[in-house]
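# take this sequence and fold it.
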Amino acid sequence: MGQIITRVRKDGSPSYTAQVRRKKGGKTVYNATQTFDRKSDAKAWMKRKERELNKPDGLETVVAKTKEKTLGQVIQAYIDSQAQIGKSKLQNLKATCRFPIAEEPVTQLTASDFLNFARDLLKGEQPAPIDPTTAPDDYYELAPRLPQTVGGYMSHLGVVIQHAGPLVGQKLPIAEFLEAMSSCRHLGIVGPSGKRKRRPTLEELNKLMDYFFKFSEADPRAVPMHMVILAAIFLTYRQAEHTRLLWSDVEDAFADHDPTLLIRGMKHPRIKGGLDVTVQVRIEGLAVIRAMPEVSDRIFPYHPDTISRRFTEACKLLGIEDLHFHDLRHEGISRLFEMGLSIPDVVSVTGHQHWPTLQRYTHVKKVGDKFARWPWLSLIGL
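Model prediction:
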């Protein structure tokens, strides 16, 4: 028989730890425990485990399963093996580890298991909270995901299934996963990533610039987000790429001619870790660099997460909906095309390594520079 141990947490709430143990030849050969917030859940889990063990050859079957790696263990082994891993990929894989499928022996997963996991994601099922004691009451309410979002989860999981076998010394169910993905695409459970078309209006940018400028004046130690916004528009690099820029990588920020700038680890569609790319800096981008104080070896010595958080908080406070920091880069690139630059000219500034990516901008009309008389250019001496 199993047992349930009741404990009281620091906040006064009870926890119930169910334990199921089996011995053979005087030695413990199986021991499983799990903690729950509700006693009824602990009892249900314990009864389910005991039913498995009481089947003919049940103990031998369960013991054999415990020697296999679970999907969660395989995912963690993959994460641990990566010197660098993208933020979204890491978040998705860690979240997957908190779904029930992660507790299953990986070699026994079927196409139906993967398909049902994708369906649960689409429906809006939530992973187990990292800390159940701090999870809000509505944590488990369904929050439906877009097929594109589900596709991101499944794509990242697929990389693990395809490549982590040698890491854990087991043959992983690649064929089963591919079969499930074929069904997911046919059923519309997963979809391709949609290209965002959101661009900030001058009115929205004025609100953000005014807010951050005043904030910076009140607290000079804060990240000068008004300057970071100018950099995002006029330098057109990705958020993390801005924060890696070094003063030593600028050919000559105070030269009369257009200088070049080395972008370290620029994202590349086929090269892990990116490439170091040299780009041309236009007059507005150069003016932003010149306006930055040289207080570090980095031109923008700030953490990307801090930039994202401050930008998101400001948009919410100012009532600006559905605007991401990355949309500023889209605005900056669109501006170059609106000014009449060709794709090769734009590439020399943005550093794009995959030209077809810029095809989304070919519809942009040549309307001139909408920032030509923008009052905030005075911050960078223009």
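
# drop to CA atoms for contacts and neighbour counts, all remaining ones
Will do.

# quick one: residue 88 and residue 209, what's the gap?
As judged by C-alpha to C-alpha, to the nearest Å, residue 88 and residue 209 stand 28 Å apart.

# looking at these two, which one has more neighbours?
Remark: of residue 88 and residue 209, residue 209 carries more neighbours, 18 against 12, as counted by other C-alpha atoms under 10 Å.

# separation between the more buried one and residue 226?
The spacing between residue 209 and residue 226, counted by C-alpha to C-alpha, is 5 Å.

# please apply the same query to residue 363.
Separation of residue 363 from residue 226 (C-alpha to C-alpha) stands at 30 Å.

# who has more neighbours, these two?
A side-by-side neighbour count of residue 363 and residue 226, using other C-alpha under 10 Å, places residue 226 first with 22 against 10.

# mind listing what that one touches?
Contacts of residue 226 were listed using C-alpha atoms under 8 Å, 6 or more residues apart in numbering, and they are 208, 209, 210, 212, 213.

# TSV for those, including distance to residue 161 and secondary structure?
Below are the contacts of residue 226 laid out as TSV (distance: C-alpha to C-alpha, whole Å; DSSP: H, G, I helix; E, B strand; the rest coil):
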residue	distance to residue 161	secondary structure
208	43	helix
209	45	helix
210	48	helix
212	45	helix
213	48	helix
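
# filter the residues you listed down to the buried ones and hand me the ChimeraX line.
To isolate the buried members of the contacts of residue 226 in ChimeraX, using 16 or more other C-alpha atoms under 10 Å:
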select :208,209,212,213
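
# measure the residue most central in space within the chain to residue 96 for me?
By C-alpha atoms, centre = their mean, the chain has its centre lying nearest to residue 88, at 1.8 Å. Look at residue 88 and residue 96: by C-alpha to C-alpha, they are 12 Å apart.

# residue 30 now?
26 Å.

# in terms of neighbours, single out the busier of the two.
Neighbour count, other C-alpha under 10 Å: between residue 30 and residue 96, residue 96 has more, with 24 against 16.

# so residue 332 makes contact with residue 233?
Yes - Residue 332 is within contact range of residue 233, at 4.3 Å (criterion: C-alpha atoms under 8 Å).

# ranges for the strands of the stretch 1-150 of the chain?
Taking DSSP state E, counting those that start in this stretch as the criterion, the stretch 1-150 of the chain carries its strands at 3-8, 14-24, 27-36.

# could you also give me the structure for this second sequence? I'd like to compare it with the first:
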Amino acid sequence: MASFSIKKRTLKSGESRFTVDIVVKKNSAIIHRESKTFRKKELARTYANKRVLELENPDESGQKSVPLCVLLDKFMEEPDLWDKTGRTKQYVIKLLRDCDISKVESDKLRTSDLIQHCKNRKGGGAGGATVYHDVAYLRSVMKKAKPVFNIAANFQIFDEAVPVLIDMGLIGKSQKRTRRPTSEELKRLKLGLEQRESFRPNGKTRIPFTDILEFSILTCMRIGEVCKLRWEDLNQEHKTILVRDRKDPRKKEGNHMIVPLLGESFEIALKQPNKGELIFPYNSRSVSAGFQRVRNELGVEDLRYHDLRREGASRLFEKGYSIEEVAQVTGHRNLNILWQVYTQLFPHKLHRKKQ
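Model prediction:
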């Protein structure tokens, strides 16, 4: 049975707000809860009556419930959603499609279902941060169920479930990485990558791994950004380049940014053959895969290509650049994230700080 209550609160400005609390009970236990705030009490009451009717008579709202596997399939089949979904999120959604939780009805998902899923994943060796992605991305898909597919989905259950999952230690945030390559490791990596450059089986394209490695460090760019740089965006007079669609959690497209090419990065770019639109016309996955193979062959442990971005940012700080100046290179809008996540200073190198 669904019911609602309306609570009034007064803002500091003196204005009133009316919050509708709607609950659905079954056998005296709350199985669903949601709330929404309005400026006028009449609007709040109208909305509440409509939602109670929808919850008690779901067929009348035109919405239906489906197994989560069906909802996940629909999400993957919708180009306007799937094509704008990042690689990691796509991987997780495909994984969820094959998990037991995908058999649960979209409007009947409960905290106990999520607890069991997280336990299954942890039992399979997944860490708390990895399992957290499962929960976050499933919630993201379910929030789009009603507006996009007209499917009833109980995504509000995550408000109740997430704190419980955290308390149980089933999900958690990833630990801050502090890994930077040592000078000796970089020397060995460059030597190994030079050898790989000279080895081109079956006439495959020669990838200038060492140039790309050094360029990545000097510019603090992600490998995906490096491999999309265009000759037309290179300003030789100012020694800058336009980085298109730079990653930003608030805006995934159109986030263009002019970046200075510091150190030898400008010269590295100029020495690349100008035979097409791109300065580094290579598949970013092939570049990172080559790096990983050399790293593994050399026995360099726990070093990721993305750690080179941290290496570059840390070097700039050690040279005396301000956090605002470094952000112009890395593209960070949030300076706290830049300082906390992308820096790991070597204290002895502070002696080299520019005066």
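
# follow-up on the earlier one: and in the second structure, which of the contacts of residue 226 of the first structure remain?
Mapping those onto the second structure (both residues aligned by TM-score structural alignment, their matches' C-alpha atoms under 8 Å) leaves 209, 212, 213 still in contact.

# closest to residue 358 of the first structure out of those residues?
Nearest to residue 358 of the first structure out of these is residue 209 (C-alpha to C-alpha; 27.7 Å).

# trace that closest one over to the second structure, please.
Under the alignment (TM-score structural alignment), residue 209 of the first structure maps onto residue 190 of the second structure.

# ok, its match to residue 315 of the second structure distance?
For residue 190 of the second structure relative to residue 315 of the second structure (C-alpha to C-alpha), the value is 18 Å.

# is it true that residue 242 of the first structure touches residue 303?
No - with contacts counted by C-alpha under 8 Å, residue 242 of the first structure stays clear of residue 303, the gap being 10.0 Å.

# those two: which is more packed in?
Neighbour count, other C-alpha under 10 Å: between residue 242 of the first structure and residue 303, residue 242 has more, with 23 against 14.

# which residues does that one contact?
Applying C-alpha under 8 Å, 6+ apart, we find residue 242 of the first structure in contact with 231, 232, 300.

# and which of those residues is nearest residue 190 of the first structure?
Nearest member of the contacts of residue 242 of the first structure to residue 190 of the first structure, counting by C-alpha to C-alpha, is residue 232, at 31.4 Å.

# secondary structure element holding that closest one?
Taking DSSP states H and E as the definition, one finds residue 232 of the first structure inside helix 225-235.

# that helix: how far from the chain's middle?
With C-alpha atoms, centre = their mean, to the nearest Å as the basis, helix 225-235 of the first structure stands 22 Å off its chain's centre.

# Provide the aligned range in the second structure for the following helix or strand past that helix.
Next in sequence after helix 225-235 of the first structure, counting helices and strands by DSSP H and E, comes helix 239-243. Counting by TM-score structural alignment, helix 239-243 of the first structure falls onto residues 223-227 of the second structure.

# for residue 231 of the second structure, what are its contacts?
Residue 231 of the second structure touches 274, 277, 278, 279, counting by C-alpha under 8 Å, 6+ apart.

# what about the helices in the stretch 251-382 of the first structure?
Under the criterion DSSP state H, counting those that start in this stretch, the stretch 251-382 of the first structure contains helices at 283-291, 304-318, 326-338, 343-350.

# the aligned partner of residue 276 of the first structure in the second structure and residue 287 of the second structure: what is the separation?
Using TM-score structural alignment, the partner of residue 276 of the first structure in the second structure is residue 256. Taking C-alpha to C-alpha as the measure, residue 256 of the second structure falls 23 Å from residue 287 of the second structure.

# who has more neighbours out of those two?
More crowded of residue 256 of the second structure and residue 287, by other C-alpha under 10 Å: residue 287, with 19 against 13.

# now check the first structure for the residue matching that one.
Per TM-score structural alignment, residue 287 of the second structure is aligned with residue 307.

# what sits against that match?
Residues counted as contacts of residue 307 of the first structure (C-alpha under 8 Å, 6+ apart) are 223, 225.

# can you report how many residues neighbour the residue nearest to residue 117 of the first structure when sequence neighbours are not counted?
Nearest residue to residue 117 of the first structure, sequence neighbours excluded (C-alpha to C-alpha, 6 or more residues apart in numbering): residue 101, at 7.1 Å. The local packing of residue 101 of the first structure (other C-alpha under 10 Å) involves 18 other residues.

# for residue 101 of the first structure, which residues are in contact?
Going by C-alpha under 8 Å, 6+ apart, the list of residues near residue 101 of the first structure reads 71, 113, 117.

# can you pick the most crowded of those?
In terms of neighbours by other C-alpha under 10 Å, the contacts of residue 101 of the first structure top out with residue 71 at 25 neighbours.

# any idea how far residue 253 of the second structure is from the residue mapped onto it from the second structure?
Alignment note (TM-score structural alignment): residue 71 of the first structure maps to residue 68 of the second structure. From residue 68 of the second structure across to residue 253 of the second structure, the span is 29 Å (C-alpha to C-alpha).

# and among the helices of the stretch 251-382 of the first structure, the most buried is which?
Scoring the helices of the stretch 251-382 of the first structure by mean neighbour count under mean count of other C-alpha atoms under 10 Å gives helix 326-338 as the most buried, with a mean of 21.

# where does it end up in the second structure?
The aligned range for helix 326-338 of the first structure in the second structure is 306-318, by TM-score structural alignment.

# mind checking how far that stretch is from the chain centre?
Chain-centre distance of stretch 306-318 of the second structure: 20 Å, with C-alpha atoms, centre = their mean.

# just the residues contacting that stretch, thanks.
Counting by C-alpha under 8 Å, 6+ apart, 179-181, 216-223, 323, 326, 330, 341-346, 349-350, 352-353 sit against stretch 306-318 of the second structure.

# now the helices for the stretch 1-150 of the first structure?
39-54, 58-67, 71-81, 87-96, 111-123, 147-163.

# give the buried residues for the first one.
Meaning helix 39-54 of the first structure. 39, 42, 43, 45, 46, 47, 49, 50, 53.

# any idea how far residue 312 of the first structure is from the fifth one?
Between residue 46 of the first structure and residue 312 of the first structure the distance, using C-alpha to C-alpha, works out to 44 Å.
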